[in-house]
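# I would like to see how this sequence folds:
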Amino acid sequence: MTENLKQETVLVTAASGKTGRRVAERLAARGVNVRAGSRKGEMRAGSRKGEMRFDWEDGSGWARALDGADAAYVAYYPDLAAPGAPEVMRAFGRVAAESGVRRLVLLSGRGEPEAVVAEGALRESGVDLTVVRSSFFAQNFSEGAMYEGVLAGEIPFPAGETAEPFIDADDLADVVVKILTEEGHAGLVHEVTGPRPVTFGEVAAEIGRATGREVRYVPVSGAQYAEMLQRFGFPEPESQWLADLFTMLLDGHNASVTNGVRQLLGREPKTFAAFARDAAQAGAWSA
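Got it, this is the predicted structure:
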């Protein structure tokens, strides 16, 4: 990292999320001026670093969050494939360009045609853009939607026997930080995965071995998963969209690995077994 890049201010959106938190921590450890944007952040007039309020559903605060930032890590919630995401990306890109932001690093989903449309909408801004298309995060089982299932001993999901090369969020964060602190990535698309595809049944077995408790995978249909989400309080349209998205992503077209992590970081990505072991030792499932 050059001294010039070290003096940059980087806005990290969704800075309290799985990847945003890790990216912000790593950038700060490198001496980069980090502006952590989150829905819970405070909106301070004239603030150029530190915690800022940033809400994807409320564009009125974007200009203030981007003011004075040289670069931004863009992690859109709920997903770039969500309805309306292209319009949000187009609007955000316009504000970023007007604010003088020079570089954007966008987190995208691997094998999501709708996400590619949203990528293109952000690219229209003219700001140098690097896209990181990622496989499912291993941390979905320790910090995300499937955490409660692990604690309950059953992980219901519409995956069947399809394998997924889960990536550790720490590896993803290392990739993003490298791109943000180096020149030469503008216009590129990096596709990153873990080192080996594993089925959800294998995932449950690995977590069971790491925790010493019984954990099993329960295959369900997309319709059953949507019904389950509605029982947990999700609105019907969102439940159906999520079920359709996961069913599409786990139809087998993503059941392969890439060498993106190795190319960018010069090392192999963490295996799911290593993730499960480290997470268990850190007390991720101690509840």
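# rest of the way, CA atoms for contacts and neighbours
Noted.
# Show me the helices in the stretch 101-250 of the chain, by range?
With DSSP state H, counting those that start in this stretch as the criterion, the stretch 101-250 of the chain has helices at 113-123, 147-152, 169-180, 200-211, 222-231, 236-249.
# how about these in JSON lines, adding mean neighbour count and distance to Glu8?
Listed next are the helices of the stretch 101-250 of the chain as JSON lines, based on neighbours: other C-alpha atoms under 10 Å; distance: least, C-alpha to C-alpha, whole Å:
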{"stretch": "helix 113-123", "mean neighbour count": "19", "distance to Glu8": "21"}
{"stretch": "helix 147-152", "mean neighbour count": "17", "distance to Glu8": "36"}
{"stretch": "helix 169-180", "mean neighbour count": "22", "distance to Glu8": "10"}
{"stretch": "helix 200-211", "mean neighbour count": "20", "distance to Glu8": "40"}
{"stretch": "helix 222-231", "mean neighbour count": "18", "distance to Glu8": "42"}
{"stretch": "helix 236-249", "mean neighbour count": "18", "distance to Glu8": "36"}
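# out of those, nearest to Arg26?
helix 169-180 (7.0 Å; C-alpha to C-alpha).
# on that earlier part again, how about CSV for the helices of the stretch 101-250 of the chain, with distance to Thr271 added?
As requested, the helices of the stretch 101-250 of the chain are exported to CSV (distance: least, C-alpha to C-alpha, whole Å):
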stretch, distance to Thr271
helix 113-123, 26
helix 147-152, 19
helix 169-180, 10
helix 200-211, 11
helix 222-231, 27
helix 236-249, 20
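# to compare against the first, here's another:
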Amino acid sequence: MLETAQTLVLGGTGKSGRRLVQRLRAVNRPVRVGSTTGTPRFDWTDPATWAATLDGISAVFVVYSPDVAMPGAPEVIGAFAEQAVAVGARRLVLLSGQRAEVGVDSERRLQDSGAEWTILRAAWFDQNFDEGFLRDDVRAGRVALPVGAVGEAFVDADDIADVAATVLTEPRHSGAIYELTGPRLLTFADAVAEIGAASGRDIRFVEVSTDAYAATLTAHGRSAAEVDQSLYLFTKLMDGRNARVEHGVQKILGREPRDFRDYAGAAAATGVWTAH
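Here you go, the predicted model:
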């Protein structure tokens, strides 16, 4: 049997997972990192890897890749949750997205597993601009996306990690759903303008057609499946349904969430957006 690790953090090398691992270890809570590069290896597309990763686990932070709102996600998340509960993992915390039909189906599959569950519905991460898929575009000075003037309450990954660490270690959050957003709505053009101001650079946001965006992704070597996933997220979810500010961070942490402007200033200070 593998050494006992109380909490499994899936996506433990990603934006929110990496930060959560740091917080749990800081309070001496045993942690196992679940990732395709971890030991044991965890892969959502290979259920044969799940058992070893779950061995000795009592709680799981569930991050599904590529996204809980993708077609097929509910079935995979449901199968994993049932297996986790069957081997003794009683506490499951799912990182979901703001309300969308397919995302809600994924949540229900986890809720029906028999676990003590908590759902964290997060807005788009601030860190997509400096740690994620938009970083190189920001460096190049042009962010082109198939999205218009739709408001998004971008949320900071550090706030998500603080929230996740709290709900994983406090039983009073069992059976709760929390909506996690930043403190104000911004369009993608607004966000890019904030980054430009923070970094002292001229960075433009350009709205492009879905066809043009797909062509760009393909030219950069993205697979057809990856292109379809990106288009799904922008065309199906960025339609205004999530243009609202919620207060989950305040409810759990008793403080305001980090503002995008503060995030942009701190990220710019690291030089991450310096043109190469």
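# Which of the helices of the stretch 101-250 of structure 1 sits closest to Ala36 of structure 1?
helix 169-180 (14.2 Å).
# re the thing from before, out of the helices of the stretch 101-250 of structure 1, nearest to Asn259 of structure 1?
That would be helix 169-180 among these, by C-alpha to C-alpha, at 12.1 Å.
# how much space between whatever residue of structure 2 lines up with Gly144 of structure 1 and Val138 of structure 2?
Aligned counterpart of Gly144 of structure 1 in structure 2: Gly132 (TM-score structural alignment). Gly132 of structure 2 sits at a distance of 11 Å from Val138 of structure 2 (criterion: C-alpha to C-alpha, to the nearest Å).
# of the helices of the stretch 101-250 of structure 1, which approaches Glu191 of structure 1 most closely?
helix 169-180 (10.3 Å).
# which bit of structure 2 covers the closest one?
Against structure 2, helix 169-180 of structure 1 falls on residues 157-168 (TM-score structural alignment).
# That stretch vs structure 1, mean deviation?
Once fitted to structure 1, stretch 157-168 of structure 2 is off its aligned match by 0.6 Å on average (mean C-alpha distance after the TM-score superposition for structure 1).
# tell me the strands in structure 2, going along the chain?
Taking DSSP state E, the strands of structure 2 run over residues 7-10, 31-34, 59-62, 91-97, 116-122, 142-145, 176-180, 204-207.
# Out of these, which is closest to Thr187 of structure 2?
strand 204-207 (10.2 Å).
# which residues in structure 1 does the closest one align to?
By TM-score structural alignment, strand 204-207 of structure 2 lines up with residues 216-219 in structure 1.
# gap between that stretch and the chain center?
A distance of 24 Å separates the centroid of the chain from that of stretch 216-219 of structure 1, by C-alpha atoms, centre = their mean, to the nearest Å.
# Next, the mean deviation of that stretch compared to structure 2.
Looks like 0.7 Å for stretch 216-219 of structure 1 (mean C-alpha distance after the TM-score superposition for structure 1).
# Give me the contacts around that stretch.
Identification of contacts with stretch 216-219 of structure 1 by C-alpha atoms under 8 Å, 6 or more residues apart in numbering yields 153-160, 200-201, 204-205, 208.
# Please render those residues as CSV that adds distance to Lys6 of structure 1 to the earlier fields.
Formatted as CSV, the contacts of stretch 216-219 of structure 1 follow (distance: C-alpha to C-alpha, whole Å):
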residue, distance to Lys6 of structure 1
Gly153, 45
Glu154, 45
Ile155, 43
Pro156, 44
Phe157, 43
Pro158, 44
Ala159, 43
Gly160, 46
Phe200, 41
Gly201, 44
Ala204, 41
Ala205, 43
Gly208, 42
